[in-house]
Structure formats: structure tokens, C-alpha cells
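> predicted structure and sequence below. I'll ask about it afterward.
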Amino acid sequence: MSETLIAGIRPERLEKLRVREAKRFAQGRPKARAALDAGSDVFLDGVPLHWMKDWPMPHLPLIASAKGARITDIDGYEIDDFCLGDTGSMFGHSPAPVAKAIRRQASRGLTYMLPSEDALEAGRLLTKRFGDFRWQIATTATDANRFAIRVARAITGRAKILVFSGCYHGTVDDVMVELSGGITQNREGLLGQIADLTLGAIACEFNDLSAVEAALAKGDVAAILTEPVMTNSCMVLPDPGFHDGLRALSLKYGALLIMDETHTISTGLGGYTGVYGLTPDIFVVGKCVAGGMPTAVWGLTPETAARYDAANSARAPGHSGMGTTLSANPMQFACLKATLADVMTAKNYAHMETLAHRLAQGLGKSIARHNAPWHVVRVGARVEFICAPGPLNNGTEAALAHQPSVESALHVALLNRGCLIAPFHNMMLISPATKKRQVDRLIAAFDETLSELF
């Protein structure tokens, strides 16, 4: 009987690597282990944010400092950081213009629920960078998407939001749905969710314009909410003409088009929307837009803003249910201004693009050399290796391509060789601070590990 392989790997080879690398990590970080044993029990499940449980190491490292594209832990390891806070620090840790802006603003107040001159300049720069939108400031992309959904429903008078199965738009309850046997249902694993989310959302497969049209034709969809590229699981690129088709269908059936660029801002200057000339009604971006300061923005085209004004003026007095107290604070504006003017530049994106291409090529050559049934996908500065053949067409295929046992062992092996990649799937980012030698070290570490696995 032939042996069952896991992503092309013999199970005993994978297990040998997993055990050895886990032991190597644990033995090398006694300070972190001791500190966690002494102090982590005050946190629920031992971590300040439960997502930290998704890291595959035997225990977490404790970070002492981060600068540029390097992080240092309390056990003295200096690590090439390709996770970069899962895009939050895509432009590097503490970019100099942002750090300077923080120091300057810190002595002037942290929040006052009133605008500043920096707010006006940040608004101008947002329009220059992303296009003619009427902007609002949020603290997270989750909030920005939530507010965009509310606006779309208010404008159209319709209830449903169309999303793509396997998508991720932050922890927005309204769109936590997926396809199962072709039927939209609440996503499996939701904790404490008692509502039937299918009353307000419908899921289609990414790249399936026929399914999108069938859903829109019912006349109850307020908006299509999508990323330009699916990034929640194994990355899925849009088919040629897909975005043109989405735009045409949204106009035909009167649904708004919301483009969530929170991850695809890696594409280039202006995000995927700017690089490829997309024309959404509502534009959302978060994470790294203010250089790592918790900030997100959402913008309405002038026409959409006028429709919002009409809906808003017609509502009854009282709370709109939108907004958070600490959003649009002066520290956010100081960091937005610094990032948009001095960090999110064509020169920096060119550097990121060049090294990301080098990384993708190097990983691809290693995969080919070892005859691994894997592939590599890149969107600007964002690179992923996927432990399955490709390309992938939709979220269902992306979920099936996910190989947790392989990925977790490989991630720890890479970290033991000085390279940190994201704990969620196999995402790697290039920042303006990333060096060619760091990329080459990651390629070498990847190839060394594949040599053992294959």
C-alpha cells in the first residue's frame, strides 16, 4: 500500500522536523519561558489577545524591541521580521517620520475629540494617495468595515451584504458567513453568536460572476464587500475581468461596491485600487495606514456621500450607532500625516516590490528544485507560499489548500533560523527597511527546511 503523503511530505519526516524544531526553540528561550510561567496567568488563556495562541511555537517569545525589519526577544535573538505585525507594521517598525510625529504629538495631548491642523493635512494626503473620497477615521479596519456596511444599508434601504466565502473583513459579525454545499450559513466556530447572520448576508465564491449576478438579481443586496485579492487563507488572485465584472454588476443592480484594501495595500502606491484603477463606491484601509498607530479610514465617493447625507438627514433624532470615542484623535492624525507624506512613497514601494519579487522567485525555485507540489503567490510586497498546487480560484479551494501541520512545523523551523513569518497561513511582507540579505536568509532557511522534508 502506498504511503499517504501530507502536502507531498512523508509523515515521519514531518514529525521528525516538528519535534526537533520545537525542542530547539524551547531550549533556546529559557528567559521567555520563565517570565511566562511567572506572569502570564493573569491573562485569559495565558495571552493578552487570544490570536497569540495561533503562533505554532511551544511557547511565545517575549519581544524586547523592534526596529525596521528586525525584532529582538528577551533571550537575545535578533530575528528578521517578515510578519510585521500581520501588516500593521508593513512599512517597518517605528518608521523614523512616524516616531518623530509621535514624540511631537505626545506633548500636545493624546485625544480631545476635536480636529487639528494635522487632521486637515491628513485628509488632503488621503485624497492625494487614494482618490476623491469623503473620509472618516476609525481605529480598526473592523470598525471601518462595520460603518461602511451601515452606510450602504442606510443609502439603499436593503438588508444584505454580499461577501465571498472564506473572506475576512475583521471581526464584523454581519458578514461572518460562508458557503456550505452551495448554501450561505453562519461560519463554523463562531463563539457566542446566536443571530442568524444569513438574514443580512449572502456568500458567493470569489471569481464567480454568475453567482454574484444571481444573488444581486434578487434586489435585496445593499453592497458587495470584497478585498481585491482574497487574503484570509491561502491567497487567491482575481481572474482577468473579475473586478470589471463586479463593478458592472453592482451598477446594474443598484448595489454599492466596498473595497477593503487593509491587506492589499501591499500592492503598490494607492493600493490595488490605485494600481489597477478600480472604482469602488466606498474605500476602506487600516492596519499600516498610520505606520503602526491603530488607525483605519473609510471614504465615500462624492456621489455616495451625497446619498449618505440625504439618508442621514431623514433619520429620526438620536444615536446613529456609528463611531467610537477615541477615533480621529490627534495622535492618529499626526501618524497618518507622517506615513502618507514620508513613508508611503513611490520610492519605498519600489524597494518593497523589488525584494518581494526576489523572495517569490527564490521560494519558487526552491519548490521546483525539491519537486514539491506547492506554489507561490505575490501581490506587491506580500508573498505567500502555498502547500498545494495552484493557482487557487476561490475561498473553498483556499481552505482545502491549507496544511496546518506542515505550516506550523515549517514556521518554527524558519524562526529557529532567524526568520519570522505570519502565524496565519504563510504570509510574508517586505518593508522599506527590509534588506536583500534578509530576503536571501529567508530563502536559504526555506530551502534548507525543504531539503529535509523532501
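That came in fine, so what should we check first?

> when you work out contacts or count neighbours from here on, use the C-alpha atoms and nothing else.
Noted.

> residue 385 against residue 363, yeah?
Yes. Residue 385 lies in contact with residue 363 (CA atoms under 8 Å); the separation is 7.4 Å.

> from one end of stretch 321-332 to the other, what's the distance?
22 Å (CA to CA, to the nearest Å).

> quick one: the residue nearest to the spatial centre of the chain from residue 429, how far?
Among the residues of the chain, the one closest to the centroid is residue 263, at 3.7 Å (CA atoms, centre = their mean). Per CA to CA, residue 263 is found 10 Å from residue 429.

> got it, and residue 302?
Residue 302 sits 33 Å away from residue 429, going by CA to CA.

> same check on residue 178?
Distance from residue 178 to residue 429, by CA to CA: 27 Å.

> more neighbours, those two?
Neighbours were counted for residue 178 and for residue 429 using other CA atoms under 10 Å; residue 429 has more, 31 against 26.

> that one contacts residue 82, correct?
Yes. Using CA under 8 Å, residue 429 is in contact with residue 82, at 5.0 Å.

> would you mind finding the longest helix in this protein?
Ranked by number of residues, the top helix in the chain under DSSP state H is helix 346-369.

> helix or strand right after that one?
Following helix 346-369 in sequence order, the next helix or strand is strand 375-379 (DSSP states H and E).

> hmm, who's touching the helix or strand following that next one?
Counting by DSSP H and E, the next helix or strand C-terminal to strand 375-379 is strand 382-386. The contact list for strand 382-386 (CA atoms under 8 Å, 6 or more residues apart in numbering) reads 234-235, 266-267, 356, 359-360, 363, 374-378, 401-402, 426-430.

> which residues touch stretch 415-426?
21, 24-25, 54-56, 77-86, 233-234, 384-386, 402, 404, 407-408, 411, 414, 427-428, 441-442, 445.

> let's go with 7 Å and repeat that
25, 54-55, 79-83, 86, 233-234, 384-386, 411, 414, 427-428, 442, 445 (CA atoms under 7 Å, 6 or more residues apart in numbering).

> in addition, the following structure is provided for comparison:
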Amino acid sequence: MSISIPDSVIDSSRLDALLEREQQRFAARHPRSAELYARGREVYLYGTPLHWMQLWPGAHPVYMRDAQGAHLRDVDGNEFVDLCLGDTGSMFGHSHPAIADAIARQAHRGVTAMLPSEDGVWVGEELSRRFGLPYWQLATSASDANRFALRLARLVTGRDKILVFNGNYHGSVDETQVEFDAQGRMRTRTNVTANGMDHERLVRLVEFNDIEALERELSHGDVACVITEPMMTNIGMVPVAPGYHAALREITRRYGTLLLIDETHTISTGPGGCTRAWGLEPDIFVLGKAIAGGIPSAVYGVTEAVAQRVWAAKPPAWAGGEKRNNHSGFGGTLVGNQLTIAGLRATLEHVMTDENYAHMIEMATRIARSVDADIAKHALPWHLTQVGARAEYMFMPQPPRNGSEAKAGRNGPLEAFIHLYLLNRGVLITPFHNMMLACPQLAPGDVDQHNRAFSECLAELVGG
């Protein structure tokens, strides 16, 4: 086995030797984390509170002690520049003072009461102003927000099917856990059980950027909703083809299908996400993860037209002068609690600002330029894509057009080596792919620490 690179070939024995060296370095730096992981395996089904926490490079997870801004420290005293930021959950920095102070104040005033608050009204008004959809609801995760939004779409259209894109990521929504096999047939995603979901009856699957396939699958007239990101981000960033969003919007409208845009990752673009920056027109908008400073929270908004259809099917509690039970299968006792609302308001009001985004994008651009230069220096057949404060490189010459191409460009051993090399030199990037995020507190010196480590990594990788 070998990995071919122009003017250089790294065979498996070389890569194995590099990985073994980095594993030894990792073990020497993290003895306390190793002890905690051994204890965790005795009490957690998969060793950690969330099994994803084991997907970092190394023989065991790194256990966090504290984090502030763009920096994180582990239980062994190692310090890191954090470009992962909780895989977007802390995109605006760890414990941002404005958010931490607001949450602390609210914690002393009451956490949850299943009652609305004045700050909650402010949050709804700001969401409407910022994203352009007039009516909103809250959830505790983007997964839940997507579930509830799809339920609304089925309610108002009377249709059952959902259309998703191959290689998508919308959290743990059952309808989205599908992929194409090697013969182009839809199947349950690898390592995911169907969980009772009849995908054949309820889901249509197409490749991203494929307008012809999109129209073919919507032409049956049985799809309630298309759920999509503005561009794909989780399988590796897949940019949107020119004209695709205009076609997507026109075709969905023509066949009476609602369009749900999930900006949980692409909020890196700017204060209004791609929806505002690109002039998108979703019927339903979903946003989660980072919007309350790391406290579990998500929002979903709908247009006036969708709201009217929802109210016609399920009148609001105030309609007709009588109370109605309009639970409708979505909600949750802790949704909209006062602590979450405090985090939401502080994030929207003080952190998701034009000024902060300008700095975040500047720092991400500083990363991207250095990575691009190193890729060119070693004539590597790789590319980098930047979306605002988010940058990611992939092991293929050009950006993929769809999820299948993105998947084909992944290289597990190579990713593991690069991630572990950076981690051992005090830099965290997202473990699931080669993604880096810039938060408002990230400084040029922090970026340069990553850039030096990445440059040294490639020099060792190609033997330069």
C-alpha cells in the first residue's frame, strides 16, 4: 500500500512509523487522561459520556480541565490552541465573558420554570430581524429542531416523504441516516441502524448539486420537505454549484415541497449565515450548536405562509378565545428555559456581531493562506475550502461536487497522522475531518502556532 504524491511517495511503513512515534509522544504527554479513560470504561457504555468523544486521534481521549477563549487546558497540564471549538458548539469561544456573565446572573435568578420571559421576546424579535423569517420556536438541539420542523412540514403538506442529500449531516434525525451504496442504491448509513424507520417509504436520496436528480425525485409530488445545508460540511466541505440554489428553490416551489435550510455549521459565514449573505429563501430555517455559547439550544423559524398553514392545521392556543392543547408532538419541558434564553440573548446581542465576524474571518483566512502555500510548496494534490470563519483541506485536487466524491477523497491513516501531529504540538482541529474554526478571541500568534506545526507536519510527511 502507498499514498502517491507528485515527486514523493509515502509507503505504508513510513506512515506507520510516523504514527507510532506520535502515539508514543501522545502517551507520554497524557498519563492522567489515560487513567480517567480507564475509569470511564467501567461506567459508560462506550467509555465517555458521548461516544463521539473517543474519535480524537490517540489511544484514548484527552480529558479537559478548563477552557477560555481560543485556548484549552487538559488534566495533564497541556495547553492547546483550540481550532475545533467543540465541533462548532463553542464557535464563539470558550466561556466568552458576555455569555458567561449572562448565564451566571441568570443561574442565580432561576434556571427553568416552563414560563416565558422578557428576554425570550427579545430573542424572537432578534431572530426575525437577523434571518428574515417572522415566526420562531426553540429546541434543545439542532437534531430536535430538524425533527420538529419535518413534523411541521408533513403536517401542512399532508405528505410523508423527505428528500435528503447523500453525505448530509443533520444530527441524529432518522430520515437523514441514509447513503448510496457502490451501485447507487439507497441504504441505511454505515454503522447506523434503521431504528424502525422505513427509509424506502419515507425518504428520497439524491446527490448534492444534481439538479436533474432533484427534479426527478420531486416530480412524484410526494415529498413534504427538502432538508439541506447551504453547502455540505460534514463529509468534507462540498461547495454549492453556480445556480444550484436558484434551481433548488424554483423546483421545490413548483412541486409544492417545502425547503428547510439547516445553518448549524454554515453560520460561520457571517451574522446572518448563508441565508442572509447569499439571499436564500427557505420556508423553514434551522440553527443550533453555537448560538447559546455552548448551552444546548437550537431555533427553527418559518415564513408567514408556512405559519398560516400550521395555524390552519393546528390553531394556536389563543385562537377563538379558548385554550387548546397544541402540543403537536414537539417541544420538551426544558425548551426555552431561562438559562438558555440568557445564553441566546448574550450571544446574539454581544458576540454574533459584524466586528467579531470580521476578525474571525481574517484569522481563518490567515490559516487558509498558510495551508494553501504549504500544499503548493510540496505539490500536493489537495485543496482547501474556506467558508467565512471555517476552513478545511481535503486530499483531492479540486473540491468535490457531491457526497460520494467527498467520501472517496477521505484518507483515514493520513488524517490520523496529521491530527495527532498537531495535537502533540498543542493544536486541536476537529477530529471527524480536517476542519478549523476561528473564534473571536483567536490571535495571530495562535494561528501562527498552527501554521508552523502544519508546515512541519507536511515536511515530515513528504520527507522534505
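Okay, I see it. Owing to the predicted nature of the structure, the values given are computational and were not obtained by experimental measurement.

> can you give me the TM-score here?
The TM-score (TM-score structural alignment, normalised by the length of structure 1) is 0.96; 451 aligned residues with a CA RMSD of 1.6 Å.

> map the residue nearest to the centre of structure 1 onto structure 2.
Aligned counterpart of residue 263 of structure 1 in structure 2: residue 265 (TM-score structural alignment).

> same deal with residue 412 of structure 1?
Match for residue 412 of structure 1 (TM-score structural alignment): residue 420.

> its match reaches residue 57, doesn't it?
Yes. Using CA atoms under 7 Å, residue 420 of structure 2 makes contact with residue 57 at a distance of 5.4 Å.

> number of residues surrounding the closest residue in space to residue 142 of structure 2 that isn't next to it in sequence?
Distances taken as CA to CA, 6 or more residues apart in numbering put residue 288 closest to residue 142 of structure 2, at 4.6 Å, once the chain neighbours are dropped. For residue 288 of structure 2, the count of nearby residues is 28 (other CA under 10 Å).

> which residue in structure 1 aligns with residue 288 of structure 2?
Residue 288 of structure 2 maps onto residue 286 in structure 1, by TM-score structural alignment.

> likewise for residue 38 of structure 2?
Alignment note: residue 38 of structure 2 maps to residue 37 in structure 1; criterion TM-score structural alignment.

> gap between that match and residue 46 of structure 1?
When residue 37 of structure 1 is compared with residue 46 of structure 1 (using CA to CA), they lie 9 Å apart.

> what residues are up against the alignment partner in structure 2 of residue 217 of structure 1?
The alignment partner of residue 217 of structure 1 in structure 2, by TM-score structural alignment, is residue 219. By CA under 7 Å, 6+ apart, residue 219 of structure 2 lies in contact with residue 255.

> the alignment partner in structure 2 of residue 443 of structure 1 and residue 102 of structure 2, how far apart?
Matched by TM-score structural alignment, residue 443 of structure 1 corresponds to residue 451 in structure 2. Going from residue 451 of structure 2 to residue 102 of structure 2 by CA to CA gives 34 Å.

> more neighbours: the two, which one.
residue 451 (21 against 18).

> which helices and strands does the helix or strand containing that one pack with?
Using DSSP H and E, residue 451 of structure 2 maps to helix 444-462. Here helix 444-462 of structure 2 touches helix 354-377, helix 412-423, going by 3 or more CA pairs under 7 Å, 6 or more residues apart in numbering; DSSP states H and E.

> give me whichever of the ones you listed is most buried.
Across these, the average number of neighbours (mean count of other CA atoms under 10 Å) peaks for helix 412-423, which reaches a mean of 20.

> that older thread, tell me which of residue 37 and residue 46 of structure 1 has more neighbours.
More crowded of residue 37 of structure 1 and residue 46, by other CA under 10 Å: residue 46, with 15 against 11.

> isn't the more buried one up against residue 40?
Yes. If you go by CA under 7 Å, residue 46 of structure 1 and residue 40 touch, sitting 4.9 Å apart.

> and the helices in the stretch 101-250 of structure 2?
Taking DSSP state H, counting those that start in this stretch as the test, the helices found in the stretch 101-250 of structure 2 are 118-131, 142-157, 199-202, 211-218, 244-254.

> so what's the gap between the second one and the chain middle?
Between the mean C-alpha point of helix 142-157 of structure 2 and the mean C-alpha point of its chain there is a distance of 19 Å (CA atoms, centre = their mean, to the nearest Å).

> just give me the mean distance for it relative to structure 1.
Aligned to structure 1 and superposed, helix 142-157 of structure 2 gives a mean residue distance of 0.4 Å (mean CA distance after the TM-score superposition for structure 1).

> so what corresponds to residue 398 of structure 2 in structure 1?
With TM-score structural alignment as the criterion, residue 398 of structure 2 matches residue 390.

> let's verify that match: helix, strand, or coil?
Taking DSSP: H, G, I helix; E, B strand; the rest coil as the rule, one finds residue 390 of structure 1 in the coil state.
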